[in-house]
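> Predicted model and sequence below, questions to follow.
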Amino acid sequence: MTEQDFDFLRVLLQVRSGLHLSAEKGYLVESRLGMLCRRRGIESISALVATLRREPGRELENAVVEAMTTNETLFFRDRTPFDLFRDVILPEKLAANAQSRQLRIWCAAVSSGQEAYSLAMILDEAAPRLAGWKIEILGTDISTEVLEKARQGLYSQFEVQRGLPIQLLLKYFRQEGDKWRVDDRVRAMVELKQHNLLESSTHFGQFDVIFCRNVLIYFDVPTKARVMAALSQRLAPNGAFILGAAETVIGITTTLVPDPLHRGLYRDATSRATQRPEPAGPAGSPARSFVPLS
């Protein structure tokens, strides 16, 4: 791969997906696109670039983007955001949305589905408190390949051992050979759609909760700001926005601000919830029938 090939691919990936490749990432391009070339019978990355230059088209460009996208995920990843959802956000929304009895959640960059299904299991555990409610969980990703895996809901023994408590495995999965499939009821709670975070999301409407974790770290600062501004417009009044543990809004956007009471939770800058006092005593504590994540 020549320097000119790398520059072409770097611009293509930036424009098509927001992925920012620094100069030292050449090895990653060689590794991932080398595998793509072998699968497609293309003799080299330089030949791949020549084809992209000569015959630009969505199908091959999408294949390059998918090959370069990191799809690392696991059930209840980092645990804290899911505790926060169960113990803080869900009780808050049960009170705030008592009249509409609707709850909309968006998992942006859902990858192979573990995050969305983790939230669905939490909500199923809270079913007595959600009787009569309309619950929507939307999971989106730029990669059609990982979305197909998410729709299948079929995971290896290694994948279900990463973060998933044994009680939930036995309750919400059935074994199929050496793999485990998510229960149909849980899968039915999640709608999966292909979506590029650089494109308009206005057609999705507004959400009470948005999870956008561990994807913005791959973007440069202007792209992060652009995506956060767009996502904040999809957040309902007093909505909750969750980033990854290594991500922050500080120095990137003023449309979202940290919740003063809960680390990792962000609000719309105009949200009254950012001023809400800490609930006191047992009355402010949610009932817990959920299996502990520890």
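Arrived safely. Numbers count the residues shown, from 1 in each chain.

> C-alpha only now, for contacts and for neighbours.
Will do.

> Pretty sure Ile105 sits against Val209.
Yes - the criterion here is Cα atoms under 8 Å, and Ile105 meets it with Val209 at 4.8 Å.

> how many other residues sit next to Ile217?
Neighbourhood size, Ile217 [other Cα atoms under 10 Å]: 15.

> again, but for Asp87
Summarising burial for Asp87: neighbours were counted as other Cα under 10 Å, giving 16.

> so how far is Leu21 from it?
Using Cα to Cα, to the nearest Å, one gets 38 Å for the distance from Asp87 to Leu21.

> Check Phe82 too.
In terms of Cα to Cα, Phe82 sits 31 Å off from Leu21.

> try Ile242
Note on Ile242: its distance to Leu21, by Cα to Cα, is 25 Å.

> cool, and Lys193?
Using Cα to Cα, Lys193 is found at 26 Å from Leu21.

> What of Met35?
Met35 is 18 Å from Leu21, where distance means Cα to Cα.

> now stretch 221-238, how far from the centre of its chain.
Averaged C-alpha coordinates place stretch 221-238 at 14 Å from its chain's average position (Cα atoms, centre = their mean, to the nearest Å).

> hang on, I meant stretch 254-274
Going by Cα atoms, centre = their mean, where stretch 254-274 is centred and where its chain is centred differ by 19 Å.

> So which residues make contact with that stretch?
Stretch 254-274 is touched from outside by 81, 84, 228-229, 232, 235, 237-245, 249-250, 275, 278, with contacts defined as Cα atoms under 8 Å, 6 or more residues apart in numbering.

> and if we set it to 7 Å?
Residues lying outside stretch 254-274 but in contact with it, judged by Cα atoms under 7 Å, 6 or more residues apart in numbering, are 229, 232, 237-243, 245, 249.

> do stretch 24-35 as well
Residues external to stretch 24-35 that are found in contact with it (Cα under 7 Å, 6+ apart): 45, 64, 67-68.

> dropping in the other structure now:
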Amino acid sequence: MKQTMGVTSTDFDFLRDLVYRHSAVVLSADKTYLAELYLQPITASLGLATIGDLVDYLRNKPFSATHTQVIEALVTNETSFFRDIYPFEALQKFVLPELIKKRAIERSLNIWCAACSHGQEPYSIAMLIREHFPLLANWSVKLIASDFSSKALTKARQGRYNQLEIQRGLPSNLRDRYFHKLDNDWQIHDEIIKMVDLQQINLVKPWPSLPKSDVIFLRNVLIYFDIPTKKALLKKIKQQLSSDGYLFLGNAETTINLDTSFERLQLEKSICYRLK
């Protein structure tokens, strides 16, 4: 018998498998609250009564936009401006100054935020560049930001954030310089939005052609994957990263015991990785 408010373990197993097959994200069996929190609007929009009815609908239909909606709803989009500030400090103090010296002749720089969610991370990097590296205005700087979720990318392209999102990590001087009020929200200026090339890329599917990356932010992504997927992704990252480039992972992530091609580098309070 279907539960009215909750989700049965059998139905959640179907949802977990759906998410894994299309995003490689592993949802643990105790995350049923995600379905209860995020799937009710989709259920209601289809005129269905319960999440169990939604699962039946998904089981009996070919893969569609509704399946994509459900997957995107269940995958975490947790992010904030200048999240865990230390990687951004390392970028400002060490990584970009070094790369600017090394790239002085070609005057080009490529940065990739490989799971950008709602855009706070790439926009943080764009503001950092605008604030501290004015000489890069005359360089070819490609700041690519990607996510597998079209919904997340739509929000990122809008560049509009509510007060809570603004308060999480964004210094007030940057807010005042690069945002303006729009009703009850804050709208990032077009000059920052135009610095970021937003693309839809599923990291576990074939990638489009990308320029070699001097810096890759792949933060708080590996934690959602199983070990074979982590290894496969790091192998692709290794091929994408410039020979002298930098890889930033999340605080709880590492390449150790996954890929021996990388060496760990401590830059003050930040950890990053380079190819050996």
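Noted; the coordinates are in hand. Keep in mind it's a predicted model, so treat the numbers as computed, not measured.

> Need the counterpart of Ile193 of the second structure in the first structure.
Mapped onto the first structure by TM-score structural alignment, Ile193 of the second structure lines up with Arg187.

> what's the neighbour count on that match?
Summarising burial for Arg187 of the first structure: neighbours were counted as other Cα under 10 Å, giving 21.

> Could you do Leu249 of the second structure as well?
Using other Cα under 10 Å, Leu249 of the second structure has 22 other residues around it.

> And for Gln157 of the first structure?
Residues contacting Gln157 of the first structure under the criterion other Cα under 10 Å number 12.

> Against Ala236 of the first structure, how distant is the nearest residue to it once chain neighbours are set aside?
Nearest residue to Gln157 of the first structure, sequence neighbours excluded (Cα to Cα, 6 or more residues apart in numbering): Lys179, at 5.8 Å. For Lys179 of the first structure, the distance to Ala236 of the first structure under the criterion Cα to Cα works out to 38 Å.

> These two - which one has more neighbours?
Under the neighbour definition other Cα under 10 Å, Lys179 of the first structure and Ala236 were set side by side, and Ala236 has more, 18 against 15.

> Map that one across to the second structure for me.
With TM-score structural alignment as the criterion, Ala236 of the first structure matches Ser242.

> Wait, a strand at its match?
Yes - with DSSP: H, G, I helix; E, B strand; the rest coil as the criterion, Ser242 of the second structure is located in a strand.

> Would you confirm that it contacts Pro211?
No - Ser242 of the second structure is beyond contact range of Pro211, at 9.4 Å (criterion: Cα atoms under 7 Å).

> where do the strands sit along the first structure?
If you assign secondary structure with DSSP state E, the strands in the first structure sit at 102-108, 134-141, 154-156, 173-176, 179-182, 190-194, 207-212, 235-243, 256-258, 265-268.

> which of those strands is buried the deepest?
Relative to the other members of the strands of the first structure, strand 265-268 carries the highest mean neighbour count by mean count of other Cα atoms under 10 Å, namely a mean of 24.

> just to revisit the earlier point, can I get the strands of the first structure in a markdown table including distance to Tyr117 of the first structure?
As requested, those are arranged in a markdown table below (distance: least, Cα to Cα, whole Å):
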| stretch | distance to Tyr117 of the first structure |
| --- | --- |
| strand 102-108 | 10 |
| strand 134-141 | 9 |
| strand 154-156 | 12 |
| strand 173-176 | 11 |
| strand 179-182 | 8 |
| strand 190-194 | 7 |
| strand 207-212 | 13 |
| strand 235-243 | 16 |
| strand 256-258 | 26 |
| strand 265-268 | 20 |
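
> where along the stretch 51-200 of the second structure do the helices fall?
Shown for the stretch 51-200 of the second structure, the helices assigned by DSSP state H, counting those that start in this stretch span residues 51-59, 65-74, 86-90, 96-102, 120-132, 150-158, 163-167, 172-178, 190-193.

> residue range for the fourth one in the first structure?
Right, the one you point to is helix 96-102 of the second structure. Aligning helix 96-102 of the second structure against the first structure (TM-score structural alignment) gives residues 90-96.

> Quick one: map Leu13 of the first structure onto the second structure.
That one, Leu13 of the first structure, aligns with Val19 by TM-score structural alignment.

> how close does the nearest residue to its match once chain neighbours are set aside sit to Ala44 of the second structure?
Closest residue to Val19 of the second structure in three dimensions, ignoring its sequence neighbours and counting by Cα to Cα, 6+ apart: Ile71, at 5.4 Å. Distance of Ile71 of the second structure to Ala44 of the second structure, computed by Cα to Cα: 16 Å.

> Who has more neighbours out of these two?
Between Ile71 of the second structure and Ala44, Ile71 has the larger neighbour count (other Cα under 10 Å), namely 21 against 13.

> circling back to that earlier point, my guess is the residue nearest to Gln157 of the first structure contacts Phe158. True?
No - taking Cα under 7 Å as the contact criterion, Lys179 of the first structure and Phe158 are not neighbours in contact, 9.1 Å apart.

> Name the residues contacting each of those two.
With contacts defined as Cα under 7 Å, 6+ apart, no residue is adjacent to both Lys179 of the first structure and Phe158.

> how many neighbours does the equivalent of Ser9 of the second structure over in the first structure have?
Across the two structures, Ser9 of the second structure finds its equivalent in Glu3 of the first structure, going by TM-score structural alignment. The number of residues packed around Glu3 of the first structure, counting by other Cα under 10 Å, is 10.

> just to revisit the earlier point, looking at the strands of the first structure, which is closest to Ser17 of the first structure?
Each of those was scored for nearness to Ser17 of the first structure using Cα to Cα, and the closest is strand 134-141 (10.8 Å).

> For the closest one, give me the average deviation versus the second structure.
Compared with the second structure after fitting, strand 134-141 of the first structure has a mean deviation of 0.7 Å; criterion: mean Cα distance after the TM-score superposition for the first structure.
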